[in-house]
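Undergrad: turn this into a model:
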Amino acid sequence: LKALEAEELRLQEESVRLHQINIYLSDRISLHRRLPERWNPLCKEKKYDYDHLPTTSVIIAFYNEAWSTLLRTVYSVLETSPDILLEEVILVDDYSDREHLKERLANELSSLPKVRLIRANKREGLVRARLLGASAAKGEVLTFLDCHCECHEGWLEPLLQRIGEEESAVVCPVIDVIDWNTFEYLGNPGEPQIGGFDWRLVFTWHVVPERERVRMRSPIDVIRSPTMAGGLFAVSKKYFEYLGSYDTGMEVWGGENLEFSFR
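TA: Below you'll find the model as predicted:
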């Protein structure tokens, strides 16, 4: 038993070294798990006119992502998004070299009619990889997600409704926390925050200012924010292109969110 525990510990440490999260444990968790609901009860009272909401293409770029976190993201999107709103899920492989992301991944996705796999011919970096997905998207709205996310039931509707109301809105969800080591869903214990930046042009989080709290008529109203974190957001495809999309000269992630926010 001790030898087994020691071997498991070694495998866990190796997975953390490779991925910065405990993939050894993630691989033992269902790809189809559902997260517990920890949202404001008022959210459940919201009603949506599904026939008049825009459709979306969900774009997920990845590079050498672990199997379980990538597939859990895909299945989470498929299983929590209303079929009438989800045009497609576009996976963009940014020239990964891990064996499990080649034929095995293509075979896994081939049975999922709404999922498309695009492969870059060379390493592009997050920004240009996302642009590959955006250029191929058929949905009216582009929804960008990181490749290690899990979605709640009802995550998509409020994003699309806001864009349906105002095409120039760029909408970000509240980002909850999943523990990197235990994969326990921790939710978001604090109040929602808005984005800002410091004089080094580094993204920062800030409490919602009093003037914005006064403007809000309900705790589930939209909160206006000067900048966004950039990993997860939805934007009208037409408006994204009108703004000039991303700067194709950006090689890695970390500045595209502020640059796009300033536009």
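Undergrad: hey, let's count contacts and neighbours off CA atoms from now on
TA: Fine.
Undergrad: how about the strands in this structure?
TA: In the chain, the segments counted as strands under DSSP state E are 56-62, 86-93, 115-119, 141-145, 170-171, 177-178, 185-187, 193-197, 203-207, 233-236.
Undergrad: now distance to Val77 too, for those, in TSV please.
TA: As requested, these are exported to TSV (distance: least, Cα to Cα, whole Å):
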stretch	distance to Val77
strand 56-62	8
strand 86-93	8
strand 115-119	10
strand 141-145	10
strand 170-171	17
strand 177-178	16
strand 185-187	17
strand 193-197	24
strand 203-207	26
strand 233-236	14
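Undergrad: before we compare anything, build this one as well:
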Amino acid sequence: MAKSRTDSRWVRRCLLCWLGPLLFVGLAPSLLGKAQEDEFGALGLLLMPLLGLTAASLLGMACSLAGCPFHLVLLIQVPAQVLIFFYASHDASHATLPSPPLRGGQGAVVPAVQPAQKLHPPALADANFKPSGQWDQSNFLQKTKTTIPQTMSVVLPCLNEPYAAKTVMSFCNRTPSEVLEEIIVVDDASVPPMEEKLKDIPSHCNLKVLRHKESLGLMIAKQTGGDAAKGTYIGFYDCHVAPAVGWHKETIEMLSKKERRLVVPMIGDLDMDKWDEKVHGALTAKCYINFNADFWWYDDESDFIPVISGGLVATTRKWWQDSGGFDPGMRGWGGENTDQSLRAWLCGGDILRAKSSRIAHMWRVDSDPRTLSKFKLHHHTDNLARVAAIWFGEFKDKFRDGTLDPSLNVTAATRRIQDLQCKPFVHFLHRFRTLYRGGGVLPDKVFHLQLKGTDQCMTKLSKGLGLAKCTAKTTHFHLANMLPHGFPHPDDFDSPQSESGHQVVCGGHSAASCALCPQGHGQEYCHMDCRWLFGNCVPREAASHAPLAPELRFSGLRLWNSIECLDRLDASGPILYFCDITGHNLNQQYIFDRRGVLHHGSGKCVTVDSANHIVAGACEGASQWEKIEMFVPAETTRYLESVKRAGLTDDMPDG
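TA: Alright, predicted model coming up:
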């Protein structure tokens, strides 16, 4: 009986000893996770096997002290030690190592595309990657603190492009190898194939060529390249550009801060001979659209961009995949830039320019045959109409005077909008209200311009502006373009251009009035008490300092439902050109004085000659114009109502 009680006691003591290693094994995953969080490095990898050995060794010591029979100690300790070591090692090797990043692999190609043709197999980013999927642990121990690489896939859509090789080599030479994931040239059925022109590209450029069987257009080519890209970020660029050294840095920095983002570089002029940016050339990046989905350039101090110009933009691969890229119904070219931009702004993203990321671009110039396109497309859709049908919502009746085809099938695109929970178009207009309201795209008043004392109105003809009988079809105008600093007030032109009865100081001389200061020398003799304004020397403290009514806070004259404004005033009258919405273009600065005389910044006025032609002439005795049949346009009324209905306020971001 005593022996039985003694046996039960040492059995219980032995069982308690054996419980210790089991606890270590149960805690293995959490202890291992803690090791990774604390960045133990190599110790984190070996922690569990060491703990298993320690536990098994303590088991043997404890069992001996507890008086367990020696044969039981061997029977338990040896198998337990082997099992614990195997379990802990197996757990560590499978639970702690991340999957290796795959670089340079081939991606799936859309059905319309032939299988990817890789001219030179790119080197693997990490020599530790094994085809079997196993990892070289010896080298991995040295990389436990390495972050996931932020790589860029450069996508170049090309069709019969003579400068593809130069463009590829520019990106290859000016992008660090650790950043350049790949250069993907999408050959949109060029003749001969682009592969022949790119056969000498070195293998370290990581070039891939994907070829379409037939030419499907720019956005389909971009879609093919974007879908095949493997980089963290995807840069879409034209096949005739040259990036500057360091072009990628700010672009990647901006993209790393927000997933749903597009980044546009500063776009410069390309020197065709040097294949580099022209010295002292112009730089641009920003565009906007009107209600016809036409886009044009502008610039201001904000780095936010309403609409990208088209061919030069980068985004995250995640956003490319989530957003779906472009409207799948588009063919040809044009419109994809607006579609992509509105998807960003209305679906939770934004668009920024990277001021230090510079890429020189070859512009199409009729006078330089080297720049002319070498292709014709056989597949083309009305992509701007598709943009309006997809995105304009309650404003789409403004598109081309209400001629949008209601049968246009945009079901796939609108379904994607619903999936992304995108906002209505008014949110885009309100986000850039300084531009759309302050620049006059959403005008306060629209009117006809009637030649005073006649039934004739200014209207757009096949060439320039002329006169026609005032009817509902006569061209409507409205004030537009922002008001730059120093722009005159209508009352500035009411001062009599004669002696005022007191002397004024005009720089190095005096005169009886500002009007007499120039003495035939023009602006250089108009200083001190006077200032040069619209070709006139006027008092410096003139009425221009009086506050302007909101409807007068514009510097130009725009054709309604158009992207054109009155530009340079020639002898044959004003020419028409794309509106400079910021108001800084002196050619587009026009103002009505209180009498209805239309002054131009050159000092001349818009008048009518004896042959009833609109011409430039002296302001003294110039024709007078009346704004007739003024009304608030429907788009402005709708905008104000939609803003109120959506709860949008003036303290929200603008511009």
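Undergrad: now the TM-score, please.
TA: Overlay of the two chains. TM-score (TM-score structural alignment, normalised by the length of the first structure): 0.68; 198 aligned residues with a Cα RMSD of 2.4 Å.
Undergrad: could you look over the strands of the first structure and pick the most buried one?
TA: strand 56-62 (a mean of 26; mean count of other Cα atoms under 10 Å).
Undergrad: distance from the chain centre to stretch 243-254 of the first structure, please.
TA: Counting by Cα atoms, centre = their mean, to the nearest Å, stretch 243-254 of the first structure is centred 17 Å from the centre of its parent chain.
Undergrad: which part of the second structure matches it?
TA: Matched against the second structure by TM-score structural alignment, stretch 243-254 of the first structure falls on residues 323-334.
Undergrad: end to end on the matching stretch, go ahead and measure it.
TA: The first and final residues of stretch 323-334 of the second structure sit 19 Å from each other (Cα to Cα, to the nearest Å).
Undergrad: can you give me the buried ones in it?
TA: Using 16 or more other Cα atoms under 10 Å as the test for burial, stretch 323-334 of the second structure gives 323-327, 330-334.
Undergrad: residue range for stretch 78-86 of the first structure in the second structure?
TA: Under TM-score structural alignment, the match for stretch 78-86 of the first structure is residues 172-180.
Undergrad: buried residues in the matching stretch, which are they?
TA: 172, 174-175, 179-180.
Undergrad: next, count neighbours for the closest residue to Trp320 of the second structure other than its chain neighbours.
TA: The shortest distance from Trp320 of the second structure to any non-neighbouring residue, by Cα to Cα, 6 or more residues apart in numbering, is to Gly226 (7.3 Å). Applying other Cα atoms under 10 Å, we find 27 other residues in the vicinity of Gly226 of the second structure.
Undergrad: just give me the match in the first structure for Gly226 of the second structure.
TA: So, by TM-score structural alignment, Gly226 of the second structure is matched to Ala134.
Undergrad: which outside residues touch stretch 312-328 of the second structure?
TA: Contacts of stretch 312-328 of the second structure from elsewhere in the structure, counted by Cα atoms under 8 Å, 6 or more residues apart in numbering, are 219-220, 223, 226-227, 229-238, 251, 255, 259-265, 336, 339-340, 343, 412-413, 416, 420.
Undergrad: and for stretch 194-204 of the first structure?
TA: Counting by Cα under 8 Å, 6+ apart, 205-208, 223-229, 255, 258 sit against stretch 194-204 of the first structure.
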